[in-house]
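this one's structure only:
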């Protein structure tokens, strides 16, 4: 049962984390330190050190995470620029990592399976189809490899992936239904790690069976169950768990993606919600159709240009201009 007082306290702690805990000015200072490292490598064309560019993408991500929280969560605005740049950085982490799969095959990956799927569904919601397709191709090519280990315990991640596949009529490992179970079985047979992949998706299994229902009452009930599930886990903010993180703890992107997909298919979408989760500033952001690309971060642009110049096999080189 959801404890409303506990949820409210958790939300206040979530917000306070980006006021007193992770100060925007402190993050900006770390971003500036990375700037000098990146510019030094780019200006000297130091290819032997260019993996440092990839590592420093995390500082750019953190900068825009902090900007997003400052603009939306703290100030109560609806600017999605920070969020858009966060997902864009994840894209370039994947594109850059692909370059080092032979040179540094044991290199630590700076992104997660969950993070890549989150970027994919946001590209979809933003209407950035070209970049979405490139990222999906990367996912398919590297699924289960050391570049994209999919031994993920988060139920909402598997829900998002399966809903995306059904919406786009695509497949992963030959399936778009009960994806988590099929992947788990195939990974097990291939000797790949799969112990964290859940056996069931809880409320998300029910939603996947009925996400395209024409019934307004049924979809409202399903969304309510999703919000309750998310809220119960977000109540444990700061703890290890599915929605216990401060990055996305009270941002119901899995529900927003479901509503986006239904809207695109001209199906009924609830407009009003009574619960706290669906009434946070992050939940109330409105995306354009399509959403304008964000202005290029100068450091990210330098990194992209460096890789384009020095590596013909760099994936973006095959696709021309991106994010413009």
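Sure thing, it's come through. Computed from a predicted structure; not experimentally measured. Residues are numbered from 1 along each chain as shown.

from here on, contacts and neighbour counts on C-alpha atoms
Fine.

all helices for this structure, in order.
Using DSSP state H, the helices of the chain run over residues 4-16, 24-44, 51-55, 57-68, 81-99, 113-126, 129-142, 155-168, 179-190, 203-210, 216-234, 253-264, 298-310.

who touches the nearest residue to residue 204 once chain neighbours are set aside in this structure?
Ranked by CA to CA, 6 or more residues apart in numbering and with sequence neighbours excluded, the top spatial neighbour of residue 204 is residue 159, at 6.1 Å. Residues near residue 159 by CA atoms under 8 Å, 6 or more residues apart in numbering: 201, 204-205, 208, 254.

I'd like to know how many residues surround the closest residue to residue 27 other than its chain neighbours.
Spatially, and ignoring its direct neighbours in sequence, residue 27 is nearest to residue 63 (5.7 Å; CA to CA, 6+ apart). Counted with other CA atoms under 10 Å, the neighbours of residue 63 add up to 23.

Thought residue 26 was touching residue 63, still the case?
No: in terms of CA atoms under 8 Å, residue 63 does not count as a neighbour of residue 26; the distance is 9.4 Å.

that older thread, if we take the contacts of residue 159, which one ends up nearest to residue 116?
Nearest to residue 116, judged by CA to CA, of those is residue 254 at 13.7 Å.

what's around the closest one, how many residues?
Count around residue 254 with other CA under 10 Å applied: 20.

could you list every residue that touches it?
With CA under 8 Å, 6+ apart, residue 254 has these contacts: 156, 159-160.

also this one, for the comparison:
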């Protein structure tokens, strides 16, 4: 489908309205909200991490209300089974013929927006039920493949504290999350506003702003955002510099066990394009790549034991690389 200039402008206006609609309920967290919308426009999935009470679930639920999309929530627990996510076959009797047949009953994964709440509280066997859906946007059960409706967007949450009874996500599954977003505490003024908004009788109604078809159009438009070759090369150098075996940076060799793979480079360029579009621009800037580097690389740079012992994080590595990797001269 070829989008006209008027259609593109209308879509961008709706994205701006979408953000304002969510902010009727969610106070502050502008950076977090922007990163979630970037993931949605880029067609990827998002992992949210924050301590309890920071409105992670409320943010996802509010966003689903502002979209003309189906929404399902799964509370991940240690006894959750893969069939509780993707569905299962049920033996049913045909009332006409009297024959008994197995019928596939779709699980909650068959939704446009899926909230995987506290995803790290279920064993890896159950976590892996999401892998095919996240990458191929389809589900295979009993030898038959079922395609998921588009757009398909998984927002998973996890708690950085209370690690007892949790199961860390395997690196293969972490890599399938386009962005790893960390949610911090609100400012003093924002917290006062939250207290005021949530302890009274007034409730803000969220209106549905954007349809599923429009989201798909925006996802296609993201890929048409231009980026010059110098910025592409700079993003590639940044990703390659995270790998101990190909980098010249001694601190990477000292602190990093495994660096980011090619998928990180793809994610960095795609999210930079989505951020540019979110800001009403049709070309990627250096600031887009710098901003998205942290949520893109955060879970793709694996630190070694020495780094863990001395509290050196992947964000620190990313910040240092952004300073030392030579920028394109034209910028």
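Okay, I see it. The shown structure was predicted, so the numbers you read here are calculated from the model rather than taken from an experiment.

Fetch the TM-score of the aligned pair.
Once superposed, chain against chain, the TM-score is 0.28 (TM-score structural alignment, normalised by the length of the first structure); 161 aligned residues with a CA RMSD of 6.9 Å.

sorry, back to before: format the contacts of residue 159 of the first structure as a markdown table; extra columns: distance to residue 301 of the first structure.
A markdown table is the format used below for these (distance: CA to CA, whole Å):
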| residue | distance to residue 301 of the first structure |
| --- | --- |
| 201 | 39 |
| 204 | 38 |
| 205 | 40 |
| 208 | 39 |
| 254 | 30 |
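
nearest to residue 43 of the first structure, of the residues you listed?
residue 254 (41.3 Å).

measure that closest one to residue 158 of the first structure for me?
10 Å (CA to CA, to the nearest Å).

With residue 96 of the first structure instead?
Separation of residue 96 of the first structure from residue 158 of the first structure (CA to CA) stands at 25 Å.

cool, residue 182 of the first structure as well?
When residue 182 of the first structure is compared with residue 158 of the first structure (using CA to CA), they lie 11 Å apart.

who's more crowded, those two?
Taking neighbours as other CA under 10 Å, residue 182 of the first structure and residue 158 compare with residue 158 leading, 24 against 16.

what's the closest non-adjacent residue to the more buried one?
Nearest to residue 158 of the first structure is residue 180, by CA to CA, 6+ apart, at 6.1 Å.

Check which helices and strands the helix or strand that residue 91 of the second structure is a member of is in contact with.
Per DSSP states H and E: residue 91 of the second structure is located in strand 87-93. Packing partners of strand 87-93 of the second structure (3 or more CA pairs under 8 Å, 6 or more residues apart in numbering; DSSP states H and E): strand 100-106.

what's in contact with the strand it packs on?
For strand 100-106 of the second structure, using CA under 8 Å, 6+ apart, the contacting residues are 86-94.

For the residues you listed, which entry has the maximal number of neighbours?
Sorting those by how many neighbours each has (other CA under 10 Å) puts residue 86 first, at 21 neighbours.

pretty sure that residue is touching residue 145, no?
No: Residue 86 of the second structure lies out of contact with residue 145 (CA under 8 Å); the separation is 11.4 Å.

joint contacts of those two?
Here residue 86 of the second structure and residue 145 have residue 139 as joint contacts, going by CA under 8 Å, 6+ apart.

just the strands in the second structure please.
Using DSSP state E, the strands of the second structure run over 46-49, 67-68, 71-75, 87-93, 100-106, 113-117, 138-141, 144-147, 153-158, 179-182, 210-211, 256-258, 302-303.

Can you add distance to residue 321 of the second structure and give those strands back as JSON lines?
Shown next, in JSON lines, are these (distance: least, CA to CA, whole Å):
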{"stretch": "strand 46-49", "distance to residue 321 of the second structure": "23"}
{"stretch": "strand 67-68", "distance to residue 321 of the second structure": "37"}
{"stretch": "strand 71-75", "distance to residue 321 of the second structure": "38"}
{"stretch": "strand 87-93", "distance to residue 321 of the second structure": "44"}
{"stretch": "strand 100-106", "distance to residue 321 of the second structure": "45"}
{"stretch": "strand 113-117", "distance to residue 321 of the second structure": "32"}
{"stretch": "strand 138-141", "distance to residue 321 of the second structure": "37"}
{"stretch": "strand 144-147", "distance to residue 321 of the second structure": "40"}
{"stretch": "strand 153-158", "distance to residue 321 of the second structure": "27"}
{"stretch": "strand 179-182", "distance to residue 321 of the second structure": "19"}
{"stretch": "strand 210-211", "distance to residue 321 of the second structure": "38"}
{"stretch": "strand 256-258", "distance to residue 321 of the second structure": "13"}
{"stretch": "strand 302-303", "distance to residue 321 of the second structure": "15"}
